[in-house]
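Novice: Provided below are the primary sequence and the corresponding predicted coordinates.
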Amino acid sequence: MSWFILVLSGAFEAVWATALGKSEGFSKTLPTIVFFLALIISMAGLAVAMRGLPVGTAYAVWVGIGAVLTIAFAMVTGSESVSALKIALLVGIVGCVIGLKVLH
């Protein structure tokens, strides 16, 4: 269950990171609200997941999932360029996350 919560909270990290960018320094109301809600959910999930997982592993997986999803969303929406190298590097991050799960 800790891994499921961790993956979900990593996805919410991508939500809050994206909303933070769209809030334009907290000057836009809806993205600011989404940022704070997703931040609370993401951090709470990380805290719960850390009850059953080592801190270093949990944090690395959480950051990895959040980073990959944030960049993937930006690529899909056109706000970040797509390249074979970027995709290969993202696949590498996913591979590392899977490796941490397998080793745990």
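Specialist: Happy to help now that I have it.
Novice: alpha carbons only for contacts and neighbour counts from here, please
Specialist: Noted.
Novice: quick check: the gap between the most centrally placed residue in the chain and residue 96.
Specialist: Nearest to the mean C-alpha position of the chain, counting by Cα atoms, centre = their mean, stands residue 66 at 1.3 Å. The gap separating residue 66 from residue 96 is 13 Å, by Cα to Cα, to the nearest Å.
Novice: quick one, longest helix in the protein?
Specialist: As assigned by DSSP state H, the longest helix anywhere in the chain is helix 55-77.
Novice: for it, buried residues please.
Specialist: 58-73, 75 (16 or more other Cα atoms under 10 Å).
Novice: what does stretch 47-65 rub up against?
Specialist: Residues outside stretch 47-65 that contact it (Cα atoms under 8 Å, 6 or more residues apart in numbering) are 2-3, 5-7, 9-11, 13-14, 46, 93-94, 97, 100.
Novice: try it against this one:
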Amino acid sequence: MSWIYLFLAGIFEMGWAVGLKLSEGFTRPWPTFLTVLSMLLSMGLLGLALRSLPLGTAYAIWTGIGAVGIAIVGMIWFGDSASVLRVACVGLIVVGIAGLKWVG
């Protein structure tokens, strides 16, 4: 169950990162509310995951899910660069996340 909590925590981390963009500096009420809600859910789920997962592994995977997810969201929805080198670097993060899961 801890791995599910951790995965969901990473998804909500992506949510608050997108929310930061959409809230336009916390000037838009609904995106701001959803950003704060995503932050709370992300941290809460991370806390639940840390009950049984190693701190370093869980934190690295949590940030990795967020980083990879937001990089992809940025490329698809926000027009961020999708160069071959950038996609390859995102792939390296995925390999690192998988490696931590397998050994952790």
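Specialist: Nice, thanks for sending it over. All values reported here derive from a predicted model rather than from experimental measurement.
Novice: got a TM-score for the two of them?
Specialist: After superposition, the two chains reach a TM-score of 0.96 (TM-score structural alignment, normalised by the length of the first structure), with 104 aligned residues with a Cα RMSD of 0.9 Å.
Novice: hang on, the earlier thing: is it true that the residue nearest to the centre of the first structure touches residue 10?
Specialist: Yes - taking Cα atoms under 8 Å as the definition, residue 66 of the first structure is a contact partner of residue 10 at 4.8 Å.
Novice: quick check: the closest residue to residue 82 of the first structure other than its chain neighbours vs residue 44 of the first structure, distance?
Specialist: Leaving aside its sequence neighbours, residue 82 of the first structure sits nearest to residue 75 (Cα to Cα, 6 or more residues apart in numbering; 5.9 Å). Separation of residue 75 of the first structure from residue 44 of the first structure (Cα to Cα) stands at 28 Å.
Novice: next: residue 52 of the first structure.
Specialist: Distance of residue 52 of the first structure to residue 44 of the first structure, computed by Cα to Cα: 14 Å.
Novice: who's more crowded, those two?
Specialist: For residue 52 of the first structure versus residue 44, neighbours defined as other Cα atoms under 10 Å are more numerous around residue 44 (15 against 12).
Novice: buried residues in the strand or helix carrying the more buried one?
Specialist: Using DSSP states H and E, residue 44 of the first structure falls within helix 29-49. Neighbour-count burial for helix 29-49 of the first structure, counted by 16+ other Cα under 10 Å, picks out 31-35, 38-43, 45-47, 49.
Novice: tell me the SS of the residue of the second structure positioned farthest from its centre?
Specialist: Centroid-distance maximum for the second structure: residue 27 at 23.0 Å, with Cα atoms, centre = their mean. Classification of residue 27 of the second structure using DSSP: H, G, I helix; E, B strand; the rest coil returns coil.
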